[in-house]
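> Model the following, please.
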Amino acid sequence: MLDFNGLGLLSPLSAGLSAAGYTKPTPIQAQALPAALAGRDVLGLAQTGTGKTAAFALPVLQALAKADKRARPHYPRALIMLPTRELALQVGTVFDLLGLHLPFTNAVVHGGVSINPQIKALAAGVDILIATPGRLIDLMDQGKCKLDNVVLFVLDEADRMLDMGFLPAVKKIVAKLPKAGRQTMFFSATMPNDVSGLAESLLHDHVRVEVTPPATTVERIDQSVIHLDMAQKAPTLVKLLSDPAVETAIIFTRTKHGANKLAAQLAGAGLGADAYHANKSQNARERALDAFRAGKTRALVATDIAARGIDVDLITHVFNYDLPEVPDAYVHRIGRTGRAGRAGTAVSLVTPADRPLLKQIEKVTRQSIPRHPMEPAAAAILPQLKPERPPQPQPKRGNRAKPAGQPGERSSQGRPGHRGQPRHGEAARNDSPRPDAPRSDMLRAEGTAAPAAAPAARPQPPRPQQGPRPQGQQGQRPPAQGQRPAPHGKPQNHSRPAAKQAADNRPARDGAAQPQRAQRPARETTEAGGDWTPDFLRRPARG
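The predicted structure follows:
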């Protein structure tokens, strides 16, 4: 089909096509329109951006125009159901353009906004209702929308609808549709078993049309593969995103949880990124998308199906953090870049476990994707990304010693890692610093000399004497009998000689380095010095 002239469209529709800028049918339109205009049910397999909206909008408008009936209040004649507000608004715009010269009214109803204007529109009579499942059920439950007169039903983005958990809502809505005299058009980018089962329950004597993404979409995208281990994926991605050439990017993960985790990791490395998936609220998705479009964030971390709602043309890079389990999804993913005649870049991070999937992808795309050597290990990345260590709170001074033998004291002997015992991997030394030891213990362990001056005694309210004071502790009172350590985070030294305790409580010299917690052997340091780095950027410990 070279143009729309041979389809027998009504003249107002032909005028609408011209006004909207349609010149010739896309492959999905060329296959679906003849059957749909003839009143047949249609099962269409095509991703977003192939022109499928017009493939069902034209038959809906033509059928309503031929029927020459108008909708009654609360009783729409056609129902178009989509999973998200973004898609619903886009489809509403297409109906406005194509139906410009027709007398029909359409309304877009979705959550996240007041329901009252939507109720008012339905009360006035709506020919074409474009709806998301949640808000439509709200309207049905209130008796403001009745589906008894629906003669045209379109379910778009069916796989995404089910991925978002809308299957029960879809079944509830479908149960209210007329069984006879209804034409159904069902569109999905993929056809897993649950989607296929839903399609079979809705369609009768249908025509199946399928469109493979054009090869030119892949040809103008520079693709590459980086082979690495699982532990190297996050640091390698951080380094890639740090390149100024990456202006805007979509990063694909296999799961919603993985998208959340990776977005948090990138934010921890100082790279602006938001997660974008079906479990996010509608408002959260809109905020993330608005920030992305405005350039406030450079990257969106998304799942396959959610990303189809992203209508952004200027995406310079696509990163496959996880390879898709369905090879066709690879083409859908990288098709987010290289749009409007521009070049794009797609990079896949491939672990040894992913290599069978990579072979399947290359079979589907009929090309060998160039390989690159494994990115340098985290040691080459960490010095560039290591933030300054935040200032440490100053430990309070003036801890009082507890004389040996007082009731309630704890023994210095115990389990490994408790008071008086070394942690695993530490040298068995009696003077090993503990994370909760006084500051002077830490400083002495790191080679910082302790000052000679003792701190001034902190004024204390009078307390009853509990026995003689030990030598060298004038000006300090022991805690009351049976008293537990203070709850304010002040470290207490139990079962230590009084003279040693007094020396331990001496303050550091002015300008002395702040103490750091004793490091576990598994933690490595960077060349830039220090041991503080986001955990996800650390290399795995070597046994």
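
> okay, CA-based contacts and neighbour counts for the rest of this
Fine.

> which strands and helices sit next to the helix or strand harbouring Val225?
Val225 belongs to strand 221-227 when assigned by DSSP states H and E. Under the contact criterion of 3 or more Cα pairs under 8 Å, 6 or more residues apart in numbering; DSSP states H and E, strand 221-227 touches strand 344-350, strand 371-372.

> Pick the most deeply packed of these.
Ranked by mean neighbour count, the helices and strands packed on strand 221-227 are led by strand 344-350 with a mean of 23 (mean count of other Cα atoms under 10 Å).

> just how off-centre is the helix or strand that contains Leu43 within its chain?
Secondary structure from DSSP H and E places Leu43 in strand 42-45. Computed by Cα atoms, centre = their mean, to the nearest Å, the chain-centroid distance of strand 42-45 equals 30 Å.

> Show the subsequent helix or strand relative to that strand.
helix 52-67.

> just checking, what packs against that next one?
helix 11-20, helix 27-37, helix 85-98.

> quick one: which of the ones you listed is nearest Lys120?
Smallest distance to Lys120 across the helices and strands packed on helix 52-67 (Cα to Cα): 17.7 Å, for helix 85-98.

> winner for burial among the helices and strands packed on helix 52-67?
Note that of the helices and strands packed on helix 52-67, helix 27-37 is the most buried (mean count of other Cα under 10 Å), with a mean of 21.

> Show me the contact partners of stretch 171-183.
By Cα atoms under 8 Å, 6 or more residues apart in numbering, the residues outside stretch 171-183 that reach it are Gly39, Arg40, Asp41, Pro133, Ile137, Leu147, Asp148, Asn149, Val150, Val151, Leu152, Phe153.

> Could you list which of these belong to strands?
With strands defined by DSSP state E, the entries of the contacts of stretch 171-183 inside them are Leu152, Phe153.

> State the distance from Ala121 to Asn283.
Ala121 sits 23 Å away from Asn283, taking Cα to Cα, to the nearest Å as the criterion.

> The two: which has the busier surroundings?
Legend: neighbour count by other Cα atoms under 10 Å for Ala121 and Asn283, higher for Ala121 (17 against 13).

> give me the element the more buried one is part of.
Ala121 belongs to helix 116-124, assigned by DSSP H and E.

> Could you also give me the structure for this next sequence, so I can compare it with the first?
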Amino acid sequence: MNFKDLNIITPILDAIEQVGYTAPTPIQKQAIPIVLDRKDIIGCAQTGTGKTASFAIPILQILHNNEHANKGIKALILTPTRELAIQISDNFKLYGQNLSLKHTTIFGGVSAEKQINQVRRGCDILIATPGRLLDLINQNVVKLNQIELFVLDEADRMLDSGFIHDIKKILTKLPKKKQTLFFSATMPTEIRKFAQSILYKPTEVNVTPVSSTAKTIEQSVYFVDKENKQELLIHLLKDKPKERILVFTRTKYGADKLVKKLLKAGIQSAAIHGNKSQNARQRALENFKTNTINVLIATDIAARGIDIDELPCVVNYELPNISETYVHRIGRTGRAGANGVAISFCDETEKKDLMNIQKLIGFKIPIKKVEL
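Next comes the predicted model:
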């Protein structure tokens, strides 16, 4: 199947083909027809499976076909972080380059003045983080009374990050009659209950079970004492001096501490997490994407905004205590058929986490010996 088979209009097809996309991913193949059919949807798919295009493409098509309608914001995409908002904005720009639709992105951590001016100039599609959106609603800058399409993206992280009350406030500002698209990488019971409470007869799409890891990823684990993890990481990084490597820690403090230790060892790196200013996070991400730095230390929530096509290696400096998170982490590498490497460190306190991860993915991760 290719995108032409999904009844996508020519201006969007031309934009897709221009960047070399031909075949839709499984989530796109299933979700796009449902959205174009104007049905509510619950989409569950891992990071890196093409979720954004699965709602961006049909939203652009629906709004383009209804351009004669009243002016005002017609589509709202709600997402947890600035990085994701920018990523989604880039997708809308890409797929909508041959259309006259306008989109605006608003998020916290920067001055609101420029964003306010952009909203006042008018837009059809608004991409927003919850806090800044509520600020601008309260200032009467943003009005959501004409919303036809509402997207809740990365719903699990949104609710994990404590945005539930903000989301409920925003929902009261939306028209009762609208199409709601709910996308999430995981679907725990409480997330599913919340989805069912805000959607109307939704069609559910599940793609790539959360327990699966790409066959193109070479996985390995080092058993190492906690106090020796820094030394092992430095050894591995010096062995791969030119490779871009994403390193996961459990905590924000741990990420910052690791950056300092690497700097002392002569390795340039940066941390990306929730306590960093938006500008600092974006700068670190850009430096990583452009190879100004080769090592990025991240916590799980902040990493949701990282979208890099060719990432050779992921290191789990600390194993996650939620097994599914392991799958999401290593899914940053080995994308689109490319080869990737996922290295994990496991100390005595993490052996139970490792057992749970191996149970979830269905095989034992090969052990590598520490050679310092």
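
> on that earlier part again, with distance to Asp274 of the first structure added, can I get the helices and strands packed on strand 221-227 of the first structure in JSON lines?
JSON lines is the format used below for those (distance: least, Cα to Cα, whole Å):
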{"stretch": "strand 344-350", "distance to Asp274 of the first structure": "19"}
{"stretch": "strand 371-372", "distance to Asp274 of the first structure": "28"}
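
> Which one, of those, ends up nearest to Arg439 of the first structure?
Closest to Arg439 of the first structure of those is strand 344-350 (Cα to Cα; 45.3 Å).

> Now do that closest one against strand 221-227, angle only.
Here the directions of strand 344-350 of the first structure and strand 221-227 differ by 20 degrees (axes from the mean of the first three to the mean of the last three Cα atoms, to 10 degrees).

> What are the boundaries of the strands in the first structure?
Under DSSP E, the first structure gives strands at 42-45, 78-81, 106-109, 128-131, 152-155, 183-188, 207-210, 221-227, 249-252, 273-276, 299-302, 317-320, 344-350, 371-372.

> Turn the ones you listed into TSV, including distance to Gln501 of the first structure.
Converted to TSV, the strands of the first structure look like this (distance: least, Cα to Cα, whole Å):
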stretch	distance to Gln501 of the first structure
strand 42-45	77
strand 78-81	74
strand 106-109	72
strand 128-131	73
strand 152-155	76
strand 183-188	73
strand 207-210	81
strand 221-227	56
strand 249-252	56
strand 273-276	50
strand 299-302	54
strand 317-320	58
strand 344-350	56
strand 371-372	60
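
> To Asp163 of the first structure, which of those strands lies closest?
Closest among the strands of the first structure, using Cα to Cα: strand 183-188, at 11.8 Å.

> in the closest one, what counts as buried?
Residues Gln183, Thr184, Met185, Phe186, Phe187, Ser188 are the ones in strand 183-188 of the first structure that count as buried (16 or more other Cα atoms under 10 Å).

> Looking for the alignment partner of Asn275 of the second structure in the first structure.
Matched by TM-score structural alignment, Asn275 of the second structure corresponds to Asn279 in the first structure.

> what's around that match, how many residues?
Counted with other Cα under 10 Å, the neighbours of Asn279 of the first structure add up to 15.

> pretty sure it contacts Phe166?
No - the pair Asn279 of the first structure / Phe166 is not scored as a contact, 11.6 Å apart, by Cα atoms under 8 Å.

> and Asp354 of the first structure, what pairs with it in the second structure?
Match for Asp354 of the first structure (TM-score structural alignment): Glu350.

> thought its match was touching Ile322?
No - judged on Cα under 8 Å, Glu350 of the second structure makes no contact with Ile322 at a distance of 11.4 Å.

> Which of these two has more residues huddled nearby?
Glu350 (16 against 11).

> Look up how far Thr213 of the second structure lies from the nearest residue to the more buried one once chain neighbours are set aside.
In this structure, Glu350 of the second structure finds its nearest non-sequential neighbour in Leu319, 6.7 Å apart by Cα to Cα, 6 or more residues apart in numbering. Separation of Leu319 of the second structure from Thr213 of the second structure (Cα to Cα): 16 Å.

> what do you get for Glu243 of the second structure?
As judged by Cα to Cα, Glu243 of the second structure and Thr213 of the second structure stand 22 Å apart.

> quick one on the thing from earlier: pick out whichever of Leu319 and Thr213 of the second structure has more residues nearby.
Leu319 (23 against 18).

> tell me the contacts of the aligned partner of that one in the first structure?
Using TM-score structural alignment, the partner of Leu319 of the second structure in the first structure is Leu323. Residues near Leu323 of the first structure by Cα under 8 Å, 6+ apart: Thr253, Arg254, Tyr330, Ser348, Leu349, Val350, Asp354, Leu357, Leu358.

> ok, these vs Asp96 of the first structure, which is closest?
Tyr330 (32.8 Å).

> quick one, what contacts the closest one?
Going by Cα under 8 Å, 6+ apart, Tyr330 of the first structure touches Leu323, Pro324, Ile361.

> now with 10 Å?
Taking Cα atoms under 10 Å, 6 or more residues apart in numbering, we find Tyr330 of the first structure in contact with Phe252, Asp304, Asn320, Leu323, Pro324, Ser348, Leu358, Ile361, Glu362, Val364, Thr365.

> Helices of the stretch 301-450 of the first structure, start to end?
304-307, 327-334, 355-365, 382-385, 439-445 (DSSP state H, counting those that start in this stretch).

> Give the aligned range of the last one in the second structure.
Looking back up the chat, that one is helix 439-445 of the first structure. Going by TM-score structural alignment: helix 439-445 of the first structure matches no residues.

> Who are the packing partners of that helix?
Under the contact criterion of 3 or more Cα pairs under 10 Å, 6 or more residues apart in numbering; DSSP states H and E, helix 439-445 of the first structure touches helix 498-504.

> Read off where the helix it packs on ends up in the second structure.
Across the second structure, nothing matches helix 498-504 of the first structure (TM-score structural alignment).
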